[in-house]
Every structure is written in C-alpha cells, then in structure tokens.
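Visitor: Sharing a sequence plus its predicted fold:
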Amino acid sequence: MTSRHRSHIDPNTPAPRRRSVVKAAAAGAVLAAPLAASLPARAAESAPAFLHGVASGDPLPDGVLLWTRVTPAADAVPGSGLGPDTPVEWVVATDKALTNIVAKGSVTATAASDHTVKADVRGLAPATDYFFRFSTGGTDSPTGRTRTAPAADAAVAGLRFGVVSCANWEAGHFAAYRHLAARGDLDAWLHLGDYIYEYGTGQYGTRDTVVRPHAPAHEIVSLADYRTRHGRYKTDPDLQALHAKAPVVAIWDDHEFANDTWSGGAENHTEGAEGAWAARQSAAKQAYFEWMPVRPAIAGTTYRRLRFGKLVDLSLLDLRSFRSQQVKFGNGEVDDPERTLTGRAQLDWLKAGLKSSDTTWRLVGNSVMIAPFAIGSLSAELLKPLAELLGLPKEGLAINTDQWDGYTDDRRELLAHLRSNAIRNTVFLTGDIHMAWANDVPVNAGTYPLSASAATEFVVTSVSSDNLDDLVKVPEGTVSAVAAPVIRAANRHVHWVDTDRHGYGVLDITAERAQMDYYVLSDRTKPDATSAWARSYRTRSGTQKVERTYSPV
C-alpha cells in the first residue's frame, strides 16, 4: 500500500424500492416554475455563474474528463433552452493554487448542450493528483481535484474506491457523499446507478414525508424535464463536494430513465400518454451524457472498460439498453435462452474482456444483483413490503425478475465462462436493491456450498432511497433482525444482508484481497447525519469466496 492509502475512519463517525403506478403530468406542462425552482436563490443575482459545481470522471493513465455547467444569464436555467453561447476556459495544475499549470484550453457552452461543457484532457502523468478550474466572463468555478489512473503496466500496491447507489432527492439528504468527500483517500468513486429518480413529487418511497421536493414537480418525460432534474441534483452541496474531490466512474440503472426499464419500454412508462418510449429514452440518455462526466461508450451506452495498472480492470455494464422485458416468475420464461439481460454483443464483450485480462482483479460494475436470491418462509407482514421493495409478485413467488434472476441463461453462460476458463478474482460491484449484501456467486445455488463459486459480489445499500424498514415503518434494524437470518438460510451463498440501513461502501484492493467496508448513516433525513462503520467483508485472491473481516481498512 502506498502512503496515501492509510487507514481511515471518518472523524465524525459515532460508536426500497416502491413500485408506483401513479403517473405524472403530461410532458407539455409549463416549465417556468419548476425550472426556476431547480436553482439556488442567488441564481438571478449575478451571471455568468457556476451554480452546479465541477466534476471529473473516467480517469485514464494520461487523462481525465472534466465537467461543469455555466449559467450565462439569469433565465438560462437547466432545461430552458435559453442563454447565449458562452466561451469557457479551463486549466489543470499540479497544485491547488493553480500556479503550476500543465494543461489548458477552452470550450463553448451552448443551449444545445444545456450549457454543460466537458474537456477530455490528455497528456497528463499517470497516478497523479491534479487540480482544475473553469472560468468565463471574469467568474471562476470552484476548484476541483482529480486523479489519473496508474499506467497500464504499473505494479500498483493498492487502490481505494467509494461505492454508492440509489439516491432519491425527496427521501433525504446525501450525507453519504459528504462522508466520502471528507476521506481524502479515494482514487475514484463508483456510482452504480439511480443517480437521479424520475418520479413526480411524493410518488416514490419517502416514508410518507417529502424531505425536499423534486424539480420539476411532475414525473420527468421530456428532454427539458430530464435536464431540470439533473440540474436539481447537481445543486446538492454534498454531491458537489464529492464530485470536486475525486473522479467518478458511473453507470446508469433504470431510474435515470423510468422504473424497470427494458429495451422497449418501462414499468413506469405509459406509451402514448407519456409519449413514445424511444423519444423518452433518447431524451434521458442525452441529458445523462450532458450532465455526467462520463464518456459515451459503444453505441451511446455506458458499457466500457477502465484499467488501473496491473492490479484492476473495471468492466462497466449497461443492463437497461438491450434487455428483454421483465417477466413474472413461475412460467419458465426466466430460463428462456432467447431472452437477454445484457444483449449478445455486450455479453460477448464482457466474456472476452474477463478472459483476456492480465490484471490481478477483474471488477464488474453491475447495476442489478447477479447472485441468485430466493425467499424462504417469511411472515406475511414482511413478505408484502419485501415484495414491494424487490418488485416480487406479492403472492410470495421468490424471484426478482428485474435482476439476473430473471435472465438465467445469460448468468449461466457468464458463470460457465468464468469456470471453464479458470478466470479468478472476478468481483461484481452492485447497487439497485437498497440493501447491503456480501455474496458468493455460485454456479449452482441449489447445491451450494458443495458446488463451486465462480465469483463474489458486494452490493451496497441506498444513499437515501427507501429500504425495508422504511416500507414497514418500524425502527431501523427491526426488520433486518428478522429477515436476514431467513434470507441467509434460504441462500447459503449469502454471507450477510442488511435490509434496513442507508449508506455507502469503500472498496480497498491489494494484490492479496479485495475488501468492502460498509458504512451506515445515522438518519437519511438529516443533512448533518453522521456515518459509522458497520461491517467489512473481503475475498482473498484465488478463493472466489467471501469472508468476514473485523475492521475497516
């Protein structure tokens, strides 16, 4: 481990997924009020201004992608389509004071890109901290810090990544981001999907309390809507702080589009009444790539691969753009080889990359859980909210078909590929489910642990979105105490599950092991929520199995 990866616990540390059928207002709703609501009160006082912070992402050994949005005039709010073309300069330096400038350039912010700008900076040194800033019209943005990836052939002692998923603005504050930003030891952070939510105000799980309202107030459908919602999120101070502290590596899940997205639609989309799905999907993708420091990858998707020296390569999946429609479990369709989660091209790309990789660890950024999951015998009081959270049939059928469980042929093919080619040290990093899990990924769950494990999986809980205790409306920890033992008894490859708490993960990797430290928040509804270490699990090199370890790195 290098000195910058010293052991760390936040100094402030003390010792669900609701399936809504409520639909929002039509896409042609008046924009003025919700657009204005997406900006801080000071937005109209001066222009130009950098009101949405700065960010960086997708680090390479010789470069990184820089991002910001400029508000060139008071009426040029997100989604408005208003405002003049505005030249924006950027600089990159080795020091925070920006005196030793190593790269600089300019880009033009236009209404066509919602006045967001990106600079794909190259020619930098590997494994190096840099500082950057944007400027326009005599106004400077905040200064951000970023870090390049190690050289492809570098022997890397250790890497540390923050890991987050599922941040519902209305359900709470983003203290998880604040605590990750305060660490100061992250090489990058991974966002595994549901960076935004598409629902209208009060339509998605908030434990019957809207902590802070969305903008626009209605469900987002049009390009202007998606831009406005992204703009609202980017005003959060904790999100801004984390984006300014370390580069992000992000993939989308369904709520960047609509709940339970598949290639031809979504559960939370009504064709016709909410326009054509193709138009909505296109708008959501355009806004995402405008507002996120993410390089569009193959065919405008988020599947791509990043390398961090000889220690890690990271395959990032898009599990929404190509998938077949979800089916109900019980009629055999989940096993249909004609149905796919990944799409043929992406699965072949993933298999080839895992096989050819020469790094010690193969990480897979994976938006929905790959480990099999079944419910044993849960009480009726718990089964209904658990089904609601996971999208299960409320009659008690124990499969979430939005996960890999609904596309078993893709999973069977991928795990068989890992086994037949003796591909070791594959770790899936997963979000979506609003619970924390530590799993082996068995080739045959029915005979496990007598059969083999092909990989391991660390699932992080939600930043703020409802989990099981929020749905049942009981004190935090109450449900997990009952449900977790039952879930583990029915799923012998599951080492741990926490159904109730919100938080984040920190993944620490050396040649010997990959360890996930799980942190939980004191209260998602409080902007000053504290953070505490909860548990740690690791997989040692060559084992393909998870084990508990009793202290964070």
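Guide: Structure received.
Visitor: only C-alpha atoms for contact and neighbour calcs from this point on.
Guide: Noted.
Visitor: Distance-wise, check the residue lying farthest from the centre of the chain relative to Pro72.
Guide: The outermost residue of the chain, judged against the average C-alpha position, is Gly138 (34.8 Å), by CA atoms, centre = their mean. Distance from Gly138 to Pro72, counting by CA to CA, to the nearest Å: 12 Å.
Visitor: so Leu347 sits in a helix?
Guide: Yes: counting by DSSP: H, G, I helix; E, B strand; the rest coil, Leu347 is found in a helix.
Visitor: Next one: it relative to Trp252, how far apart?
Guide: Between Leu347 and Trp252 the computed distance is 17 Å (CA to CA).
Visitor: mind checking how far the closest residue to Thr201 other than its chain neighbours is from Thr136?
Guide: Of all residues not flanking Thr201 in the chain, Ala217 sits nearest, at 5.2 Å (CA to CA, 6 or more residues apart in numbering). Ala217 is 31 Å from Thr136, where distance means CA to CA.
Visitor: So which bits of the strand or helix carrying Glu388 are buried?
Guide: If you go by DSSP states H and E, Glu388 is part of helix 380-390. The neighbour-count check on helix 380-390 (16 or more other CA atoms under 10 Å) flags Leu382, Leu383, Lys384, Pro385, Leu386, Ala387, Glu388, Leu389, Leu390 as buried.
Visitor: Looking at these, which is nearest Gln544?
Guide: In terms of CA to CA, no member of the buried residues of helix 380-390 lies closer to Gln544 than Leu390, at 26.3 Å.
Visitor: Could you check how far the closest one is from Ser321?
Guide: Per CA to CA, Leu390 is found 21 Å from Ser321.
Visitor: try Phe174
Guide: Counting by CA to CA, the separation of Phe174 from Ser321 is 28 Å.
Visitor: okay, the two: which has more neighbours?
Guide: Phe174 (26 against 21; other CA atoms under 10 Å).
Visitor: Please name the nearest non-neighbouring residue to the more buried one.
Guide: Nearest one to Phe174, counting by CA to CA, 6+ apart, is Asp238 at 6.0 Å.
Visitor: Second structure for comparison follows:
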Amino acid sequence: MTQQTSTPNPDLSPSAPRRRTVVATAAGAAGAALLPLAGASAARAADAPAFLHGVASGDPLPDGVLLWTRVTPEPGAGPGSGRGGPVAVEWEVAADREFTRLVQRGTARAEAASDHTVKADVRGLDPATAYWFRFTADGVRSPAGRTRTAPDGAAPDGNLRFGVVSCSNYEAGYFAAYRHLAAHPDLQAVLHLGDYIYEYGHSEYPTGDDVVRDVRPGHEIVSLADYRIRHGHYKTDPDLKAMHAAHPLIAIWDDHEFANDAWRGGAENHDPETEGAWKDRVAAAKQAYFEWQPVRTSTEGTTYRRLRFGDLADLHLLDLRSFRDAQAPVGDGGAIDDPDRTITGRRQLDWLKSGLAGSRARWKLVGNSVMISQVAFGSLPARFLGPLAELLGVPREGLAINTDQWDGYTDDRRELLTHLRDNRVTDTVFLTGDIHMNWANDVPVRAADYPWKAPVATEFVITSVTSDNLDDLLNVAPDTVSGLAEAAVRAANRHVRWVDMDSHGYGVLDLTAERAQMDYYVLSDKTDKNATAAHRRSYRTASGSQRVERARRPVR
C-alpha cells in the first residue's frame, strides 16, 4: 500500500504513462500506518461507525479520481470534537452499481488528526468511464457514489458537460440547485467556483426574518474546530449529499471559506484584537477545507491547479485569495492601477499565462472566483480616459464598482489579457462566481476600446445557489428594481451582453469543438426546499470568435 505525499505541482494531469497504482490517505495524515481492516459483519451495535456525511469524489484524471468520506467513529464524535479513535476503512470501486465487477479496492485510516475524514486517490482506471464507489468501516457500509474519469483524447460523444455553481449560504435558503444538478445524468463534473461555505454566525448574513434555517455552529467560525463543524454541517444537507454522490466535484475557494473580502494579510470580516492572528485563522480554514473537500492537497496550501479533459478542454483553476494584496478603496486610481499590487501573485500569474499559451486543447477554461470583466460607471472613450485619469487620479479604466474583483487590480488584468492578444491565444473562457448574478460578457483588453477592438476572451458568470442578490437585499419582488440596475450596467459597459440580478440557480456548460454554451437555470424560490428549476437563458461562444451570442434553447 503506497501512502500519498503532498506535491506542489499545480498540474494534476499525469505526464507519464498511466500506471496501475492505488493511493490512499487519511486527509492531513499522510505517512500514518494503516490499521488492519476489520472483517465485515451484517449486524452492528448502535455505537458502530457511521457515514453521516455521505460520500464524494473529485479532481478527475484520465486514469483516476479522488474519493472522500467522513467516518463518525462513535456517538458524539462529531466534526471538530476530536473524539474517537482511529478506524480502518476499506474502499471499493466497481464498474457497475451492484458492485459485482470490482476494479479497485484498498484501505485507509480515519483518525482524529484529520477529523476522521478519508481520501483515497485511486489510479489505474480507464479514461472517460463512469464508476461506482463505496466505503466500509467495521462492517458498516457507506452509501454508494458515482464518479467519472476524464477523457485522455477526444471526448467519447464529442462533447463535455459541467455543472457550474457558487455561493451557497446555508441560512439564506435551501440547496435545491444541488438537487437538480444531481439529477443531470450526463455531467463530467460539477465545478464549484467558491463560497462553498460561509463563515458568518447565525443571523449575521442574512439577518432577522430573512434567515431560512439555522447554521452550526451558531457563532462566526474562527478556530479549526469551528471550520470543521461548519463543513460537517453543510455536508448533512440532503441535496448537497445527493450532488456529491452523483458527480465528481472540482472546487476552488473564494473569500467566505475564510472570511469576507479575504486577502493574504487579513480580511474585512476579521478583527485580530478579538479573533487572533489572521495567519492562524487561515491555517485552520485551509486545513478543514482540504480535510472536508475532495480536492488534492498541495504543499503550497493552495487550490490553483490544472485539469485536462482530453483534446477538448484544459481547466485552469485559480486561487485569488492566498496571494492578493489588500483591496483598494473605490476611486483610488493610484492603488487600483498600481503595478506592484496583485490579485494572483507573480508565480500564479506566470503559471496561468504559460498554461494558456501552451495549451493544445480547443477550450482554455479558467475557473475564476471573482469577475475579470470590467464593470465600471463613468466609462469614457479611450482618448479621454487616460489623460483624465492622470489629472484626476482616478482609475485608468473608469470608476470600478467592486475593487474586490479584477477591477481592483488592473495591472494584473492588463498583463493577462494582453498576453492572450499578443500570443494569439484563442477560445479562452472565464467561468466565474462570487457576485450572486448571471452574466455573459465579452472580455476586451480595454473596455473603453470595445467594440472597435476585438475582445480576447469571453466570460460566463453564474449566480448564487442561495446567497442574496439585489432584489433580496432590497426586499422587493424579482424583476422590479433590478431591471433598472441591469440597464444601467449594460449602458455603461458595452461588452456586457446580458446580466440577470434576480435569480438563484446554476449553470450547465456544454463544450464541443465548435462552441462553448452556458445554459442558465434558475430556481422558483430559494426558500422552498422543493423548489423547481427552469431554463432562463443560454449564451454561447463560437470557436475562434472570442464573442458571446444568444442561444435560443439549451443544449439538452
């Protein structure tokens, strides 16, 4: 049995020929010796181990996938409790739902040091293939999950489909979007673009009567135990468990996995006087994240990495919190345009530029937690904007609405987008969450030059699963006040082809060699646990065009 060791390599696709290897680990406990696996028995006592948080898989490769579960070793040994001894866990991977055709099996150990979470990095599987998996501990069997490996050449059906979600605030509503994604039978994976959990305490966001259900723990999470409890509470949600059991997850973090508006040295929602050192809070949040998510751990403690899906797509996943400088005040052009300020960090930006330029895939997807498209009021023609910015000290690209986005770090954005233009990198699609709205954007190097100069990429932004949007915050009916704001944004930003500030839901991205299409689905009511989902709109970009256009119907 080979134990996993952490690696800083952000490219997760194996470059060597596929080997029939099996790697298993208890999260955060690499190097620990495995316990002998107890024999299975049909009847167990009430204090036997339990699988209360479901099963999950993630980070699919052509020859493997990461499996995850959490074992509750005894009553009272909940997440963050530190209770319970080590438990031997067996995992199985089969080619059929009945597990009559086992293809891989192995053992791992759940222990308190990793909050009794288990990860098994299984290799030696066939590409572009669906598998079933499950775990057993002391004779108790987990629910079964379904996963899928990535293609290593052409996609079998000529297309790839990904669910896309972000911003799931437990107290703001029910996770019906996850339930509807679980029902899609043909997804390669679900891409979660950040804010999988929120750090706030009960009734902090949302507040008062807007709270739909209570989160645990009831206070703002700061310590390692707090973050573990919050992750564990989320994974008791039946809709979230259904999604994890149905599809592999590909996840990056944004700020609320730590604290609101996080940057490398602090956060808007962190007070070192009462909540301790920021570095300690970040370390706790990252440890719990890697324990509780089916994401491969890097020694750099980051989520930026690359996954390849045959000839059709490379997926570049970013970490836009660990390396960024503090957000600049709105209107502070000197800070916003400062070339010494960064959102990515030098190493990550170079890695991204190199990966995009060197990609041989048709589509270069970028999992991007905050919007890269400029959204500004006061946009002026290019010949006026530069001189006025110098005279008045405002940002060169107009007055940014949200400096937590790439709008607050214009030099990094200019460098990246100029790199796409100068190196003739085509078919780059940014996939974004964060702002609780749906958008479809062309991405020019400079918005003031659009449409006279061609865009260099496109961007699809997905709304929140539950987190409040504009109408929620104003307590008004959908499609009322927001319609005025949508019109104002589009009038000032010609590259914004569509924006929807009302909806909650998810997206389904469908890729072929000819086009990338995002189908936007919205929920009937996020406060209704039985909410329905309906198609709202679809936008696509044709290969080679670097522009979005309306599609009249969803792909399926």
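Guide: Right, received. Where do you want to start? Keep in mind the model is a prediction, meaning the values are calculated, not measured.
Visitor: Overlay them and tell me the TM-score.
Guide: Once superposed, the chains reach a TM-score of 0.87 (TM-score structural alignment, normalised by the length of structure 1), with 492 aligned residues with a CA RMSD of 1.5 Å.
Visitor: one step back: so the helix holding Glu388 of structure 1 aligns onto which residues of structure 2?
Guide: Across structure 2, nothing matches helix 380-390 of structure 1 (TM-score structural alignment).
Visitor: That helix - contacts with which helices or strands?
Guide: Other helices and strands packing on helix 380-390 of structure 1, by 3 or more CA pairs under 8 Å, 6 or more residues apart in numbering; DSSP states H and E, are helix 468-472.
Visitor: In structure 2, what range does the helix it packs on match?
Guide: Counting by TM-score structural alignment, helix 468-472 of structure 1 falls onto residues 470-474 of structure 2.
Visitor: Give me the distance between the residue farthest from the centre of structure 1 and Val546 of structure 1.
Guide: 54 Å.
Visitor: just Leu347 of structure 1 next, same as before
Guide: Taking CA to CA, one finds Leu347 of structure 1 at 25 Å from Val546 of structure 1.
Visitor: and if you look at Glu198 of structure 1?
Guide: Separation of Glu198 of structure 1 from Val546 of structure 1 (CA to CA): 35 Å.
Visitor: With neighbour numbers in mind, choose between these two.
Guide: Neighbour count, other CA under 10 Å: between Glu198 of structure 1 and Val546, Glu198 has more, with 28 against 25.
Visitor: so what corresponds to that one in structure 2?
Guide: The alignment partner of Glu198 of structure 1 in structure 2, by TM-score structural alignment, is Glu199.
Visitor: Could you do Trp349 of structure 1 as well?
Guide: Alignment note: Trp349 of structure 1 maps to Trp351 in structure 2; criterion TM-score structural alignment.
Visitor: same deal with Thr340 of structure 1?
Guide: By TM-score structural alignment, Thr340 of structure 1 lines up with Thr342.
Visitor: what residues are up against that match?
Guide: With contact taken as CA atoms under 8 Å, 6 or more residues apart in numbering, Thr342 of structure 2 is in contact with Phe323, Arg324, Asp325, Tyr409, Asp411, Asp412.
Visitor: Can you name the two of those that sit furthest apart?
Guide: Farthest pair in those (CA to CA) is Phe323 and Asp411. Separation: 15.0 Å.
Visitor: before we move on, the earlier item: counterpart of the next helix or strand after the helix holding Glu388 of structure 1 in structure 2, which residues?
Guide: The helix or strand immediately downstream of helix 380-390 of structure 1 is helix 408-420, counting by DSSP H and E. Using TM-score structural alignment, helix 408-420 of structure 1 corresponds to residues 410-422 of structure 2.
Visitor: post-alignment, the matching stretch versus structure 1, mean distance?
Guide: By mean CA distance after the TM-score superposition for structure 1, the fitted stretch 410-422 of structure 2 averages 0.2 Å away from its aligned residues in structure 1.
Visitor: What are the buried residues along that stretch?
Guide: Thr410, Asp411, Asp412, Arg413, Arg414, Leu416, Leu417, Thr418, His419, Leu420, Arg421.
Visitor: Switch those over to a markdown table; also include distance to Asn475 of structure 2.
Guide: Putting those into a markdown table (distance: CA to CA, whole Å) gives the following:
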| residue | distance to Asn475 of structure 2 |
| --- | --- |
| Thr410 | 34 |
| Asp411 | 37 |
| Asp412 | 37 |
| Arg413 | 35 |
| Arg414 | 37 |
| Leu416 | 39 |
| Leu417 | 38 |
| Thr418 | 41 |
| His419 | 43 |
| Leu420 | 42 |
| Arg421 | 43 |
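Visitor: nearest to Ala488 of structure 2, of those residues?
Guide: Lowest distance from Ala488 of structure 2 to the buried residues of stretch 410-422 of structure 2 (CA to CA) belongs to Thr410, with 22.3 Å.
Visitor: The nearest residue to the closest one once chain neighbours are set aside and Ser538 of structure 2: what is the separation?
Guide: Distance criterion CA to CA, 6+ apart; nearest residue to Thr410 of structure 2, sequence neighbours excluded, is Asp337 at 5.4 Å. In this view, Asp337 of structure 2 and Ser538 of structure 2 are 34 Å apart by CA to CA.
Visitor: returning to that earlier point: what about the residue nearest to Phe174 of structure 1, which SS state?
Guide: Strictly by three-state DSSP, Asp238 of structure 1 counts as helix.
Visitor: Pretty sure it sits against Tyr177.
Guide: Yes: under the contact definition of CA atoms under 8 Å, Asp238 of structure 1 touches Tyr177, with a separation of 5.4 Å.
Visitor: neighbour-wise, which of those two wins?
Guide: Tyr177 (25 against 21).
Visitor: which SS state does the counterpart of that one in structure 2 fall under?
Guide: By TM-score structural alignment, Tyr177 of structure 1 lines up with Tyr178 in structure 2. Classification of Tyr178 of structure 2 by three-state DSSP places it in helix.
Visitor: what's near enough to touch Tyr178 of structure 2?
Guide: Asp239, Leu240, Ala242, Met243.
Visitor: Okay, Ile252 of structure 2 and Glu390 of structure 2: tell me how far apart.
Guide: Ile252 of structure 2 is 37 Å from Glu390 of structure 2, where distance means CA to CA.
Visitor: which residue lines up with Lys245 of structure 1 in structure 2?
Guide: Here Lys245 of structure 1 is matched to Ala246 in structure 2, going by TM-score structural alignment.
Visitor: Helix, strand, or coil at the counterpart of Arg490 of structure 2 in structure 1?
Guide: When structure 1 is aligned by TM-score structural alignment, Arg490 of structure 2 is paired with Arg488. For Arg488 of structure 1, the assignment made with three-state DSSP gives helix.
Visitor: So what's the residue count around Arg488 of structure 1?
Guide: The number of residues near Arg488 of structure 1, taken as other CA under 10 Å, comes to 18.
Visitor: got a list of what the nearest residue to Gln544 of structure 1 once chain neighbours are set aside touches?
Guide: Residue nearest to Gln544 of structure 1 in three dimensions, not counting chain neighbours: Ala455, with 4.9 Å by CA to CA, 6+ apart. Ala455 of structure 1 makes contacts with Leu415, Arg424, Asn425, Thr426, Val427, Phe428, Asp440, Val441, Pro442, Gln544, Lys545, as judged by CA under 8 Å, 6+ apart.
Visitor: Sounds good, over and out.
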